[in-house]
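Q: pasting the sequence and the predicted coordinates here, then a few questions.
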Amino acid sequence: MTEANRGVRERPQSPHTDVWRWHITMATSILHRVTGVGLYITALLAAVWAVTLAAGPEAYADYMGFLGSAIGRLGLFVATLCTFFHLAHGIRHLVWDAGKGFAIKTINTSSIAELVFAVVASVGVWIIAAMMGAL
């Protein structure tokens, strides 16, 4: 009969970023989580906007003044980047759910495409907003 060691066994540990060589898909996976947090913060900004709108003209004007400041605009631009990156990454996951796009070259290309799309779409939205007089 075999004798099993009944002591406490070490549990396997998840691979950490120090163990794996960095690659673009690792970066986009982490960035997807980060942008998800950014979208939660963006939702809070929208909730505060609604509360200040209900609180009256003075509170609304103060909040809109904050959003129109340099720090507010930077935050809104980052929120735009988060939105477009999260959208692109979600579409990529839909393609994966269909069983497509798993070749290494395709995965790396789609990772770069996500990043490029997020930047180009965000800059495009802000250029259009400036042309329409919203900034």
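A: Received, thanks.

Q: please make it C-alpha for all contacts and neighbour counts, starting now.
A: OK.

Q: how far off centre is the biggest helix by length in the chain?
A: In terms of residue count, the longest helix belonging to the chain (DSSP state H) is helix 24-55. Distance, stretch centre to chain centre, for helix 24-55: 8 Å (Cα atoms, centre = their mean, to the nearest Å).

Q: what is that helix packed up against?
A: helix 57-68, helix 70-97, helix 104-131 (3 or more Cα pairs under 8 Å, 6 or more residues apart in numbering; DSSP states H and E).

Q: just put these in CSV and tack on distance to residue 5.
A: What follows is the helices and strands packed on helix 24-55, written out as CSV (distance: least, Cα to Cα, whole Å):
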stretch, distance to residue 5
helix 57-68, 62
helix 70-97, 42
helix 104-131, 42
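
Q: for the ones you listed, which one ends up most surrounded?
A: helix 70-97 (a mean of 17; mean count of other Cα atoms under 10 Å).

Q: got the angle for that helix vs helix 104-131?
A: Counting by axes from the mean of the first three to the mean of the last three Cα atoms, to 10 degrees, helix 70-97 lies at 150 degrees to helix 104-131.

Q: in the longest helix of the chain, what counts as buried?
A: Going by neighbour count (16 or more other Cα atoms under 10 Å), the buried part of helix 24-55 is 25, 28, 31-32, 35-36, 38-39, 42, 45, 49, 52-53.

Q: and here is the other one:
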Amino acid sequence: MANAKTGTDRPLSPHLQIYRPQLSSMPSITHRITGMANAAGLILLTWWLVAMATGAGAFDAVQWFLDSILGRIMLFGWTWALCYHFLNGIRHLVWDAGFGFEVETMERSAKMVIGGSVVLTLLVWIVVAIV
């Protein structure tokens, strides 16, 4: 035990400052982040529902916040997180079925998820604005 190596001759993992993100890893990381954002959005939804059940004063306060710039940004971000998480979840289900593991297919599906989530988010907000 006294002669145990300290491990200094082993290569280090790349630091975040020099690591170049890859298209294959970023959707996975973003999927985890959007999962956390969805949980935070559920807190916002719960606040809105409790305020609705509490009374007009509480509901007006929540509506005031949601109609503010910060509230709109949060709602837009939550909508995108929901859309991205949904589409990337479908991508993962396709992988679970054993398809789409080729590098070209993975990159194409990642781009489709990113583009699709933006388009779906905009469609949701357009429909909400019309209705």
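A: Looks like it came in fine. Quantities reported herein were computed from a predicted structural model and do not represent experimental measurements.

Q: re the thing from before, and of the helices and strands packed on helix 24-55 of structure 1, who's closest to residue 17 of structure 1?
A: helix 104-131 (18.0 Å; Cα to Cα).

Q: the closest one vs structure 2, mean deviation?
A: Taken against structure 2, helix 104-131 of structure 1 registers an average deviation of 0.5 Å after superposition, with mean Cα distance after the TM-score superposition for structure 1.

Q: excluding its backbone neighbours, what's nearest the residue nearest the centre of structure 1?
A: Nearest to the mean C-alpha position of structure 1, by Cα atoms, centre = their mean, lies residue 35 at 1.8 Å. Distances taken as Cα to Cα, 6 or more residues apart in numbering place residue 82 nearest to residue 35 of structure 1, at 4.8 Å, with adjacent residues excluded.

Q: surely the one you found is in contact with residue 39?
A: Yes. Between residue 82 of structure 1 and residue 39 there is a contact at 6.5 Å, judged by Cα atoms under 8 Å.

Q: thinking again about what came up before, can you say which of the helices and strands packed on helix 24-55 of structure 1 is nearest to residue 15 of structure 1?
A: Judging those by Cα to Cα, what sits closest to residue 15 of structure 1 is helix 104-131, at 20.1 Å.

Q: which strands and helices lie in contact with the closest one?
A: Using 3+ Cα pairs under 8 Å, 6+ apart, helix 104-131 of structure 1 sits against helix 24-55, helix 70-97.

Q: 6 Å instead?
A: helix 70-97 (3 or more Cα pairs under 6 Å, 6 or more residues apart in numbering; DSSP states H and E).

Q: next, the angle helix 57-68 makes with the helix it packs on.
A: Going by the same axes, to 10 degrees, helix 70-97 of structure 1 makes 70 degrees with helix 57-68.

Q: what's the mean distance for helix 70-97 of structure 1 versus structure 2?
A: Helix 70-97 of structure 1 sits 0.5 Å off on average (mean Cα distance after the TM-score superposition for structure 1).

Q: and that helix, how far out from the chain middle?
A: 5 Å.

Q: ok, now stretch 20-37 of structure 2?
A: Here stretch 20-37 of structure 2 is found 8 Å from its chain centre; the criterion is Cα atoms, centre = their mean.

Q: quick one: contacts of that stretch?
A: Applying Cα atoms under 6 Å, 6 or more residues apart in numbering, the contact partners of stretch 20-37 of structure 2 are 81, 85.

Q: do stretch 108-124 of structure 2 as well
A: Residues contacting stretch 108-124 of structure 2 (Cα under 6 Å, 6+ apart): 80, 83, 84, 87.

Q: can you tell me how far the second one is from residue 127 of structure 2?
A: Think residue 83 of structure 2. 15 Å (Cα to Cα, to the nearest Å).

Q: ok, the last one next?
A: Distance from residue 87 of structure 2 to residue 127 of structure 2, counting by Cα to Cα: 19 Å.

Q: that's all I had, so thanks and see you.
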